[in-house]
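Student: no FASTA, just this:
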């Protein structure tokens, strides 16, 4: 997949970052009417859809990881975009991180809609190839909408090519209506895709089952009396069936060494169900084929000593693991030393105790510049599938099967087994296992724990007293002011923000 990503970025498509939800007519030098002529054209077009995934890890890091009890940012002197996100500010409507989390998925939706609508047997006569292309496009469209519904609740559902003028009249759908499209697309993807991926980084029917299982589990979460990602319906039996299908497929399994799950030389391993592919091409320049994620995690004062280029989180907005997460790791837990650097020596030779995230920092594969780290980003891991299955099983209470799942993961981390694992224990294991991967806030929301857990944590960790109390309205984000102003009155702002 990494080879194909490069081809797509350099192709004649010319998609740019300025595309937005309101730019639903495809814009390029070679337009839709004269591009989709053969299978090669469609392969390049689909690579353009994959390339739109590059926003995902950045949005998940800043809007889920940073939003959670995993990260504490005092930010008393800073004006960085992530500080008000972390502190549950009510004034986020002009925040660029919020705008990007809305706009970027719609770029991918535009591209997917175009492929789906143009695809036909005249230009792609091979039915198997055509089915794969449609399946991949629908999987990706569902992926984009799943991000949107988790961050914003109801959003406009656009499932075909439309003009910018037509887009101005499309209001927000309900979360249920968004999920209807997501579920339909993933069910189609399951039917259309091959059982094994055609190439690393592409989905198969089994991958689509894993994502649909997570969708059903998310839908089953509580509503909190808001129009958010939880519908308060019980789809957990559907999710369990899908997770069991993934497990029984035999395509994935345990990786004994935790660190090797994430290394750039071993990243397509048995624990990775689906990941976003990146390239360190050794050239440099922000061409959209690498990731900036490690740079968004490590500290700029550390980088001055240890990196050959600038970048990193500046001192006025350091993103640091919370005291709570630091204290939660047992002494023998290998995930601690791999995921977190607790202290380091600065340019003056002094020891800094400002801990930082190093999970995706591969010093054996440093790029030419800070924009092009080649490390892939795991979206769904086999470990995640197992622990989501255990979460469902806990609806019937603790069991040996749940203990076995949790203890197999603890064993890899170098820890002793537990018994009678309950939901709080399971969430604690998920917190440490997936630290830095953008899952924590979603986990708390889905399990009904987010308000109590965040507020209890704030009472202890918010030593600078900069955080607003967690409330239900903060489960989703506001609609960006840029969207509100395009057609005043079209979108009603999410409650809790001003």
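Tutor: Everything's here; your move. Computed from a prediction, not measured in an experiment: that's the story for all the values here. Residues are numbered from 1 along each chain as shown.

Student: When you work out contacts or count neighbours from here on, use the C-alpha atoms and nothing else.
Tutor: Will do.

Student: Now do the helices in the stretch 251-400 of the chain.
Tutor: When secondary structure is read from DSSP state H, counting those that start in this stretch, the stretch 251-400 of the chain shows helices at 293-297, 300-306, 323-328, 334-339, 382-393, 400-412.

Student: try it against this one:
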């Protein structure tokens, strides 16, 4: 039986913050920092630090929502409305982002904090018990690669927009930073270099991770992320291979109904549906779901819902659904229309699900003229019939991309699908500087090696 993958946010153990003392328990030397040899001296210390990596990954500005809502707001073209007061989100909605944008700053900062934790783990693998080395290395590499992938997608030109070997990506920091000096003022690596590191880390992680890993990352999570990476690169054969492996593994299955994919806490006791490959879990004790914060609202008739109701679904999007499409009915209108995907206060923050893999396999098979695993029309019909629609006899690339847009709406794919398909956001072309986040001004101020993105002063 498959075990769903999710993350519990846990605070770092006190074992990372030890103090030294003399014989008397009252004679304690004040300590502001601790030598790494003391902090990471046992296998347990390294494992606790790995928990800190997951804790950072789940941060609300990272995989707890920041990466996802940034993509949806930047990629929006009159399908979403914004009624909130947060200036940082309003700037992304209007495509008028400043270098002081709070989301650009906190997503960058919190991602690099988490990357640094991963680097600490990866430099201490020899301390681990032998039977834990492979798994811990795989998890740390998966987290580090995932962060670099989403950073380069938001803060740099997209893959294929000009010369990947020349376009500035994001700085690759692969060793722990334990004290800031001039040596830490590193420049931005190229987009090509960042992608190469991401693929190297994820490929290694996939080879090291188990198929089942209780609440942590598995080989399937690494494979799902690889499918996204390859799709962004238009490496359709490789993306197809990864998606097909997950589908054919039998470790996951499509939910019988579309609506059962959500409300993970309210109707599923906090457990992930069988379709989820990887997600961040939010409990009543810990964790944050910023997709609910901004897409959700407290609905009187549905206890346990919450949110600000800032991001609203407009008629242009709702008109895209066919009559009878259950996905087109999965909205609620207290005084404005909201998606029901993100109403659950303690709902898990979805990262990868099997439906995405079916859509990726359908698209890549169609582009390549192949039928690995299934014909493209078969995969699309698996998604359509689950949504209550009649099976279609034929598909085109446009119809496949339309199904992807409707099935994965509001899950963080909008901007990246537009960019990889070289489309436009309204009148803004896919490669406009307006669709790239600025390097935070604070980072530019302290690191003279960093070059700001085009279009920002």
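Tutor: Looks like it arrived, so ask away. Here the structure is a predicted model, which is why all the values come from computation and not from measurement.

Student: Need the TM-score from the superposition.
Tutor: TM-score of the superposed chains, computed with TM-score structural alignment, normalised by the length of structure 2, equals 0.83; 418 aligned residues with a C-alpha RMSD of 2.9 Å.

Student: Select, out of the helices of the stretch 251-400 of structure 1, the one closest to residue 482 of structure 1.
Tutor: Closest of those to residue 482 of structure 1 is helix 293-297, at 24.7 Å (criterion: C-alpha to C-alpha).

Student: Can you state the residues of structure 1 onto which the biggest helix by length in structure 2 aligns?
Tutor: Across structure 2, the longest stretch assigned as helix under DSSP state H is helix 133-155. Per the alignment by TM-score structural alignment, helix 133-155 of structure 2 matches residues 130-152 in structure 1.

Student: how about residue 257 of structure 2, what does it touch?
Tutor: 386-387 (C-alpha atoms under 8 Å, 6 or more residues apart in numbering).

Student: Next, work out how far apart it and residue 401 of structure 2 are.
Tutor: Going from residue 257 of structure 2 to residue 401 of structure 2 by C-alpha to C-alpha, to the nearest Å gives 21 Å.

Student: Just give me the match in structure 1 for residue 107 of structure 2.
Tutor: In structure 1, residue 107 of structure 2 lands on residue 101 (TM-score structural alignment).

Student: Neighbours of its match, how many?
Tutor: Residues within reach of residue 101 of structure 1, counting by other C-alpha atoms under 10 Å, total 24.

Student: Isn't it up against residue 61?
Tutor: No: counting by C-alpha atoms under 8 Å, residue 101 of structure 1 does not reach residue 61; the two are 11.2 Å apart.

Student: before we move on, back to that, what about the match of residue 107 of structure 2, is that helix, strand or coil?
Tutor: When classified by DSSP: H, G, I helix; E, B strand; the rest coil, residue 101 of structure 1 comes out as helix.

Student: mind checking how far it is from residue 456 of structure 1?
Tutor: Look at residue 101 of structure 1 and residue 456 of structure 1: by C-alpha to C-alpha, they are 28 Å apart.

Student: Residue 38 of structure 1 too?
Tutor: Distance from residue 38 of structure 1 to residue 456 of structure 1, by C-alpha to C-alpha: 58 Å.

Student: repeat for residue 146 of structure 1
Tutor: 29 Å.

Student: neighbour count winner among the two?
Tutor: residue 146 (24 against 14).

Student: Just give the number of residues close to the nearest residue to the more buried one once chain neighbours are set aside.
Tutor: Sequence neighbours aside, residue 182 is the residue nearest to residue 146 of structure 1 in space, at 6.9 Å (criterion: C-alpha to C-alpha, 6 or more residues apart in numbering). Close neighbours of residue 182 of structure 1, defined as other C-alpha under 10 Å, add up to 24.

Student: before we move on, what about residue 82 of structure 1?
Tutor: 23.

Student: aligned partner of it in structure 2?
Tutor: Using TM-score structural alignment as the criterion, residue 82 of structure 1 maps onto residue 89 of structure 2.

Student: Just say helix, strand or coil for its match.
Tutor: helix.

Student: Now do the contacts for it.
Tutor: Going by C-alpha under 8 Å, 6+ apart, residue 89 of structure 2 touches 70, 73, 103.

Student: So which of the residues you listed belong to helices?
Tutor: Going by DSSP H, the helices hold 70, 73, 103 from these.

Student: Kindly reformat the contacts of residue 89 of structure 2 as CSV and extend each row with neighbour count and distance to residue 137 of structure 2.
Tutor: Shown next, in CSV, are the contacts of residue 89 of structure 2 (neighbours: other C-alpha atoms under 10 Å; distance: C-alpha to C-alpha, whole Å):
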residue, neighbour count, distance to residue 137 of structure 2
70, 25, 29
73, 26, 34
103, 21, 30
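
Student: What about the spatially closest residue to residue 128 of structure 2 that is not a sequence neighbour, how many residues nearby?
Tutor: Excluding its sequence neighbours, the residue lying closest to residue 128 of structure 2 (C-alpha to C-alpha, 6+ apart) is residue 43, at 4.2 Å. A count of nearby residues for residue 43 of structure 2, using other C-alpha under 10 Å, gives 17.

Student: Repeat that for the one 4 residues further on.
Tutor: Taking other C-alpha under 10 Å as the neighbour definition, residue 47 of structure 2 ends up with a count of 19.

Student: how close does the aligned partner of it in structure 1 get to residue 119 of structure 1?
Tutor: Aligned by TM-score structural alignment, residue 47 of structure 2 pairs with residue 43 of structure 1. Distance, residue 43 of structure 1 to residue 119 of structure 1, using C-alpha to C-alpha: 11 Å.
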